[in-house]
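1. sequence and predicted structure are below.
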Amino acid sequence: MLSLLVPGGHGQLGRELAARAEVVRAPGSAELDVTNAGAVVEAVKTLASSAADNGLSPVVVNCAAYNAVDAAETDASRAFAINGDGPRLLAAACAAHNVPLIHVSTDYVFPGDGDRPYEVTDPVRPKSAYGATKAAGEDAVLGSGARAWVVRTSWVYGAFGGNFVKTMAKLAASRDTLSVVDDQRGCPTWTGDLANGLLELASLAGTDKAPSSRLLHCTGTGDTTWCAFARAVFEELGLDPERVHPCTTEEFPRPAPRPAYSVLSDRAWREAGLTPMRPWREALAVAFTEHGDHFRNP
């Protein structure tokens, strides 16, 4: 049985993991600041010791992140501290105490100008400060000597915290029509499926069945645009999807550049023998079945 430490445990993915794991400590940033070296070392040391005493397998799943994409453009030092230094400190502590580490990253490490799904072997070329800090975190983890895996995901939504699905539900209640960008393409990912995938990986991390590829992609299967995603949300809400109108990225300029194409290939995930994620549209329907009140009343 696993014993998990989930930094960033109060975020939407961290809370989902905590709800699905059997033995877990999921501290928020106030309880475990990943930029505090002493606190990180103590947390990992305690995890390793407690797991050993109880015959459990310790794993750290790092969900802590500075993910305010636009704010990172003017707050890059803070973003780097959390997204770059934090993973470095966690990886060093995990290496010292022989604890496997799974670090969650993002599609923003890629430039977003491709025309085919990004493989784990493709070079990273982030175009935003946020993406650059996440790429730094990946490098720190993979170069640490720890038994570690980086799992990139994208367009994450879930029952906890703020996200695109909840934003669409709020706007649907206050506006007759919405304009949503239709020239950015990616893979919506439900935290329920992502959490299950991370737990499956965690169960293998300390065994001889652990994936040899230390970079993996885990997203909902298939891809779509933000506009089509919004229309699907309206369908789940029982509303007319034609209320959502397409627009271009140029019509809604943002401080940080958005990837036009950030579809991630799950080839390495499948080759590792891990369970493929379900199609994103099916996952959205299941998410509404399980957590409809969270989405309808954000």
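-> Done, it's in. The model shown is predicted, which means the values in this text are computed figures rather than measured ones. Numbering: from 1, shown residues only.
2. CA only for contacts and neighbour counts going forward, please
-> Noted.
3. these two touch, right, residue 23 and residue 6?
-> No. Contact criterion Cα atoms under 8 Å: residue 23 and residue 6 do not qualify, at 10.8 Å.
4. and the two? Which one has more around it.
-> The neighbour comparison of residue 23 against residue 6 (other Cα atoms under 10 Å) goes to residue 6, with 26 against 15.
5. for that one, which non-adjacent residue is closest in space?
-> Once flanking residues are discounted, residue 6 sits nearest to residue 26: 4.6 Å by Cα to Cα, 6 or more residues apart in numbering.
6. which parts of the stretch 51-200 of the chain are helices?
-> 76-80, 86-96, 129-142, 164-174, 191-205 (DSSP state H, counting those that start in this stretch).
7. so can I have a markdown table of the ones you listed showing distance to residue 111 and mean neighbour count?
-> Converted to a markdown table, the helices of the stretch 51-200 of the chain look like this (distance: least, Cα to Cα, whole Å; neighbours: other Cα atoms under 10 Å):
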| stretch | distance to residue 111 | mean neighbour count |
| --- | --- | --- |
| helix 76-80 | 18 | 20 |
| helix 86-96 | 22 | 25 |
| helix 129-142 | 9 | 24 |
| helix 164-174 | 22 | 17 |
| helix 191-205 | 23 | 20 |
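8. can I get these in a markdown table including distance to residue 256?
-> Listed next are the helices of the stretch 51-200 of the chain as a markdown table, based on distance: least, Cα to Cα, whole Å:
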| stretch | distance to residue 256 |
| --- | --- |
| helix 76-80 | 12 |
| helix 86-96 | 22 |
| helix 129-142 | 8 |
| helix 164-174 | 17 |
| helix 191-205 | 24 |
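9. comparison target, given below:
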Amino acid sequence: MIRVLVFGQSGQLARCLAQEATCFANIELNFVGRSRCDLEYPWNIAEIIDKMRPDIVINAAAYTAVDLAESEPDRAVAVNATAVKVMSELTAKHAIPFIHFSTDYVFDGSAVKPYVETDRVAPLGIYGQTKLAGEQAVRDLNPRHVIFRTSWLYSPFGKNFVKTMCRLLAETDEVKVVDDQIGCPTSAYDLAHGVLQVLPAFVTERSPAFGTYHVVSDQPLSWCAFTRRIQVLGADVFGPEWPGGDRRITPISTDQFPSKVKRPAYSVLSNRKVREALGVNFPSMTESLGRVLTDLNKVTATRKRIF
């Protein structure tokens, strides 16, 4: 049995890890949420690691409010950089492998082809800068590390684009969506399953697989194109009582959608390395998005409304 300590409990990724773990009988996940360890004040990380002495540590927690980070840089630094540095130091001290998650926002979006793991990083805002600082701490302090960069996560849990669009499509006649930012919408279910699938490889003493990987879906889309996919599949999943299937979706430019921080116009990540080195392959977007919408429908149905 592989004993895993997971920092994070209520976020999208942590909740999907918990759900997908039922498929892996040889992996035991132990979650630590904010009530036990607030990563803005990471004074008891050492106590938690010392007490459990896990086989591997996963950091599934992060400060992800991209716009808010511009006015709360201290909070973003504390969670995305300082706490990660502490985890890296302590896992290295005990010779424990460390898995950390990062983001497409470490790039500036100026590329014209999918980013590979060795491409130049140049984050545009505080969020991306703090995530990059976390990456650097992991690499500098624990040689037995894995950094999984992902993008545009969605799931039935927490706040995310899919849930927001389902609500807006149900509530408004017209939904205006940015059409000039391109990325890889990725199901947190798929990410969690892929990580758990390869996790045993990182527990070995001399694993050759340590390093940085891009783990995203295979289909780049704009936010607007993704919304159209949500609408089509949503109509099938939610049924004729869902009004969102008939709403108008209007493409707009980034300039028409005010934001405190500039976002990468092109943040497509190549997942070739993780496929070839670790054998991680994701389902089609139709399957992945369909599963999330189906589970979302189950949750909302218990509340007697779609959203």
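-> Yep, that arrived. Since the structure is predicted, the reported quantities are computational estimates derived from the model, not experimental observations.
10. residues contacting stretch 58-72 of structure 1, please?
-> Stretch 58-72 of structure 1 is contacted by residues 2-9, 11, 13-14, 29, 34, 44, 47-48, 51, 78-79, 82-83, 87, 94, 99-104, 128-130, 198, 202, 205, 254-256 when judged by Cα atoms under 8 Å, 6 or more residues apart in numbering.
11. so which residues of structure 1 form strands?
-> For structure 1, the strands defined by DSSP state E cover 2-5, 24-25, 57-62, 101-106, 148-153, 156-157, 178-181, 185-186, 189-190, 215-217, 224-225, 244-247.
12. which one of those lies closest to residue 272 of structure 1?
-> With Cα to Cα, the closest approach to residue 272 of structure 1 among these belongs to strand 215-217: 9.0 Å.
13. what range in structure 2 matches the closest one?
-> Matched against structure 2 by TM-score structural alignment, strand 215-217 of structure 1 falls on residues 212-214.
14. same check on stretch 248-258 of structure 1?
-> Against structure 2, stretch 248-258 of structure 1 falls on residues 253-263 (TM-score structural alignment).
15. buried stuff in that stretch?
-> For stretch 253-263 of structure 2, burial by neighbour count (16 or more other Cα atoms under 10 Å) applies to 254, 262-263.
16. ok, residue 235 of structure 1 touching residue 243?
-> No. Judged on Cα under 8 Å, residue 235 of structure 1 makes no contact with residue 243 at a distance of 10.6 Å.
17. what does the match of strand 215-217 of structure 1 contact?
-> By Cα under 8 Å, 6+ apart, stretch 212-214 of structure 2 touches 116-117, 146-150, 269-271, 273-274.
18. thinking again about what came up before, the residue nearest to residue 6 of structure 1 -> structure 2?
-> Superposed on structure 2 with TM-score structural alignment, residue 26 of structure 1 falls opposite residue 31.
19. cool, residue 284 of structure 1 as well?
-> Aligned partner of residue 284 of structure 1 by TM-score structural alignment: residue 289.
20. from residue 143 of structure 2, how far out is residue 226 of structure 2?
-> Applying Cα to Cα, to the nearest Å, the value for residue 226 of structure 2 to residue 143 of structure 2 is 37 Å.
21. most remote residue from structure 1's center?
-> residue 176 (31.6 Å; Cα atoms, centre = their mean).
22. so who does it touch?
-> Contacts of residue 176 of structure 1 by Cα under 8 Å, 6+ apart are residue 243.
23. what's the answer for residue 126 of structure 2, then?
-> Here residue 126 of structure 2 is in contact with 66, 69-70, 73, 76 (Cα under 8 Å, 6+ apart).
24. got it, and residue 174 of structure 2?
-> 247-250.
25. let's see 6 Å
-> 247-249 (Cα atoms under 6 Å, 6 or more residues apart in numbering).
26. from the residues you listed, which single one is nearest residue 307 of structure 2?
-> Checking those one by one against residue 307 of structure 2 (Cα to Cα), the nearest turns out to be residue 247, at 15.3 Å.
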